[in-house]
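> All I have is the shape, not the residue letters:
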């Protein structure tokens, strides 16, 4: 069997054809592994018949859905490269990613029809020559005039297994993550790196026979995409929330007897804020995995008391997800720790030259494993800075204790984590400084009870009449909602070091208050 992620679905459909593979969280659509594989094959054969070549990029601007899941496996089988698109981004942001990646086919949900029409109207700014419109509940007449109905496109093709078009070190997907320069970087994962991501998580996490997994995170995130692959490998049923809602999550847990899932800490917190949530039956749940932000000890303890283990993950898009895993018992005993490395993963704390530091001494966290990315797409400079002597430089400052547990102390890259989303200040600062009434801007994260952190804009204005509300409004159509500053502070000077770099540490000292949301 070739190392091709799409073939995991093929094999599982052969072994367990009647086992449920995909269920929408409200129970409205249910597909067995055989049915899901057939749907995937139809799309794969359609793409091949339309001229898809090995390595061609296919963009997915889709909400969590069966169409996303089957498209991922279909593109993998056909030898294309998946480009998952963050549907929270505005058209300008999407245009950059589509152009940078060279997407030729775009599959999009009806919710984003207007945004896609805007992109299509920009002419040759992208290389897209095929648009597949997922209509969902909309009528056939709602299909964009430049697009083809996704359902009709798939229905015209056979369910036969397509010829496998890629394997091993061939590209599987390019997932974009914002960078400190303000421009997103495309993280390249191959069939091999993704497969090892499956192996290392499956060997470390508590997967059991009849696993019923609730998928709450957006599928354009590695934290959702990798579990989809694991579930095909394991034969688990994936219960998919189109978008997260804590009440609907509890209803799904109770009705479908969910056993596990992955949520960011904010989601877990929202679930226990649901009025009378204790009336739901969660006795089937063994564990929820969480990550992307620190997990309050009180939250871990609350779920423990409910009989649910909360296992914390430290990872990156660049590692296909896994780096360290912390079980719930030790999370309470060592609240500052992010755990120990996954099974097929090495982690060390190093100095600026990559030399391993002794126990208790802080340095940069480095990760090594066969699940680490191949490169940043079209960014050899960034790749060379990040992949050094086989190790991935994370940009996080950490320390290891005498029991082998790692703890993150700071973020070298000044990244803000808001509701599980990575937000990079440089991108927001670039937008702010394009305002004619602003001469300088610095962005930091403020502690937020609701989101973990929220962006705060500190600006020097040249227009004395400029207000905070006007600045926030200026950002609305230029940045995705989760990136938009939640508050503005005015200052006469932005603190900088001799080389001109903003001193974020000083800004955080100057504005230590918590965010209002």
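Right, received. Where do you want to start? Just so it is clear, the model here is predicted, and its values are computed rather than measured.
> Please make it C-alpha for all contacts and neighbour counts, starting now.
Fine.
> Report the secondary structure state of residue 393.
Classification of residue 393 by DSSP: H, G, I helix; E, B strand; the rest coil places it in strand.
> Measure how buried it is and give me the count.
Number of residues near residue 393 (other Cα atoms under 10 Å) recorded here: 20.
> Name all residues that make contact with it.
Counting by Cα atoms under 8 Å, 6 or more residues apart in numbering, residue 393 touches 364-367, 385-387.
> Show the buried residues in those.
Burial by neighbour count, 16 or more other Cα atoms under 10 Å: within the contacts of residue 393 this picks out 364-367, 386-387.
> Any chance of those residues in a markdown table with distance to residue 64 and secondary structure as columns?
Formatted as a markdown table, the buried ones among the contacts of residue 393 follow (distance: Cα to Cα, whole Å; DSSP: H, G, I helix; E, B strand; the rest coil):
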| residue | distance to residue 64 | secondary structure |
| --- | --- | --- |
| 364 | 35 | strand |
| 365 | 32 | strand |
| 366 | 32 | strand |
| 367 | 30 | strand |
| 386 | 31 | helix |
| 387 | 32 | strand |
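> Rebuild the residues you listed as TSV, extending it with distance to residue 417.
Shown next, in TSV, are the buried ones among the contacts of residue 393 (distance: Cα to Cα, whole Å):
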residue	distance to residue 417
364	19
365	18
366	20
367	20
386	20
387	23
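> also this one, for the comparison:
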């Protein structure tokens, strides 16, 4: 079969090569070769075409991690339909928004989402049910396995063009309704190609896929790059990512690389027996991101796992998913940094006066062949995001003279107190060094005198707010010190990708400060 270069073409080339019979994906002990995944994806594409799904149609995918997700991902790419991942942690009203906003004509879902799907205000005209999923639908419903019985297409499969739309990745919605980052096949391929060189991947790499495949990090951090190389990806089931399960899988599958969100890194630091087991594995590369990783966490893990590179990266759903990376040999001299730009990324900052510079402090700007094409259906937001020819990330950072980026927070999270900028991350770094604090977030609350003041919200055991304030007083300038330290009984609220929802903490903190008056 001849294929134009597109996302499905990556799988096709490997399936046709000497690596075709090698294992591509493993899930719960079941292995699939590249040729098996290729054939099942093509059958699915033909089945969807027969069911009325056409190139360019939006298809919402509401699946837990597993082999169907990989087949859907490549099947939609072969068909030329647009994949719209829906996070399985979303609530019905949030799923409704994604389906309506994207204009999805088809929804593919498994049993994990049955209750949420049943509660939707409206369903796309076609619903594909995976496994024992059942749904009452006035439109058309077809079983996934029925689609897979469709014969393979005869002759060549041309596939979509490089500049055709491939995916709509919805933002996490930390500041409002999620919007869709629209990605072409070309951008997705650039996002993966560079990882081979920049991360030193090869066919012997065994990657443990921990994030949901509905997140941008799921397919686009290493996974697709390894399909290009003939490497292996082992997929963790949704909801099965306890530290014990992760270590057991790393041991059993001989994992060399993986990705953990910061919250998971902190949990491992509370499990010395599991860290000891990790030291005896082949794990040699562990990257973290999605939010700034506390420096204390990286330092402690690096000491616990001396043979494993503990790497912090920076990326976004608008792509590249890995824009910068701090190598392990740079971790000591540039502790706390997110590293330097990778080969596909151009990095700058927009200073407060509006000027754009390679060095200095301000909003982080990116230019890349991997960057999204637009925010789908939002021309004004797209224009604002790409003002001056750069992608404005909404994140704040400092680029030093050597080109290392340090993330200081979100632009909308920055606190202005008495005319001075206060970056929550700087205070949070100090808090995370205090024994007993498991989670910490700093938010700004209204203040009659200063406009805003910083308030620390912490989670932990046997914590004394006054002692915490005294510790901060010894580490921070007076205008940066938290005016109050509030104990939060429950884990901090987070969005489906694990980022702290400061929009929920701000009113909570403000109410308690007002009540204390």
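The structure has been received and is ready for your questions. What you see is a predicted model; the values in this text were computed from it and never measured.
> And the TM-score between these chains?
Superposed pair, TM-score by TM-score structural alignment, normalised by the length of the first structure: 0.77. Supporting alignment: 439 aligned residues with a Cα RMSD of 3.4 Å.
> follow-up on the earlier one: which among the contacts of residue 393 of the first structure gets closest to residue 234 of the first structure?
residue 367 (25.4 Å; Cα to Cα).
> and residue 71 of the first structure, what helix or strand is that in?
Assigned by DSSP states H and E, residue 71 of the first structure falls within helix 66-78.
> what's in contact with that helix?
4-7, 9, 22, 36-37, 39-41, 43-45, 47-48, 52, 54, 58, 60, 62, 81-82, 134, 162-166, 172, 219, 228.
> for stretch 129-148 of the second structure, same thing?
Counting by Cα under 8 Å, 6+ apart, residues outside stretch 129-148 of the second structure touching it are 40, 43-44, 46-48, 68, 108-112, 114, 117-118, 123-128.
> Please apply the same query to stretch 249-260 of the second structure.
So stretch 249-260 of the second structure is contacted by 205-211, 234, 278, 281-289 (Cα under 8 Å, 6+ apart).
> Recalculate using a threshold of 6 Å.
Residues outside stretch 249-260 of the second structure that contact it (Cα atoms under 6 Å, 6 or more residues apart in numbering) are 206-208, 282-288.
> Pull up the aligned stretch in the first structure for that stretch.
Per the alignment by TM-score structural alignment, stretch 249-260 of the second structure matches residues 252-263 in the first structure.
> So which of the contacts of helix 66-78 of the first structure are in strands?
Those of the contacts of helix 66-78 of the first structure mapping onto strands are 22, 58, 60, 81-82, 134, 172, per DSSP state E.
> so can I have TSV of those residues showing distance to residue 299 of the first structure?
Listed next are those as TSV, based on distance: Cα to Cα, whole Å:
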residue	distance to residue 299 of the first structure
22	30
58	39
60	34
81	39
82	36
134	39
172	36
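> So which of the residues you listed is the closest to residue 250 of the first structure?
Nearest member of those to residue 250 of the first structure, counting by Cα to Cα, is residue 22, at 18.1 Å.
> Looking at the alignment, what corresponds to that closest one in the second structure?
That one, residue 22 of the first structure, aligns with residue 25 by TM-score structural alignment.
> so what's that match up against?
31-32, 232-234.
> In CSV, list those residues along with secondary structure.
Output for these, formatted as CSV (three-state DSSP):
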residue, secondary structure
31, strand
32, strand
232, strand
233, strand
234, strand
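> one step back: please name the residues that touch the nearest residue to the match of residue 22 of the first structure once chain neighbours are set aside.
Among residues not flanking residue 25 of the second structure along the chain, residue 233 sits closest, at 5.0 Å (Cα to Cα, 6 or more residues apart in numbering). Taking Cα under 6 Å, 6+ apart, we find residue 233 of the second structure in contact with 25, 206-208.
> Keep only those of those that are in strands.
Using DSSP E, the contacts of residue 233 of the second structure in strands are 25, 206-208.
> Out of these, flag the one nearest to residue 187 of the second structure.
Once Cα to Cα is applied, the member of these that ends up nearest residue 187 of the second structure is residue 207, at 22.3 Å.
> Which strand or helix spans the residue mapped onto residue 35 of the second structure from the first structure?
Per TM-score structural alignment, the equivalent position to residue 35 of the second structure in the first structure is residue 34. According to DSSP H and E, residue 34 of the first structure maps onto helix 33-49.
> got the buried residues for that helix?
Here helix 33-49 of the first structure shows 33-48 as buried, counting by 16+ other Cα under 10 Å.
> contact partners of that helix?
Contacts of helix 33-49 of the first structure (Cα under 6 Å, 6+ apart): 13, 17, 20-21, 70, 74, 78, 154, 157-159, 161.
> most surrounded residue in the residues you listed?
Counting neighbours by other Cα under 10 Å, residue 74 leads these with 30 neighbours.
> For residue 431 of the first structure, see how far away that residue is.
In this view, residue 74 of the first structure and residue 431 of the first structure are 37 Å apart by Cα to Cα, to the nearest Å.
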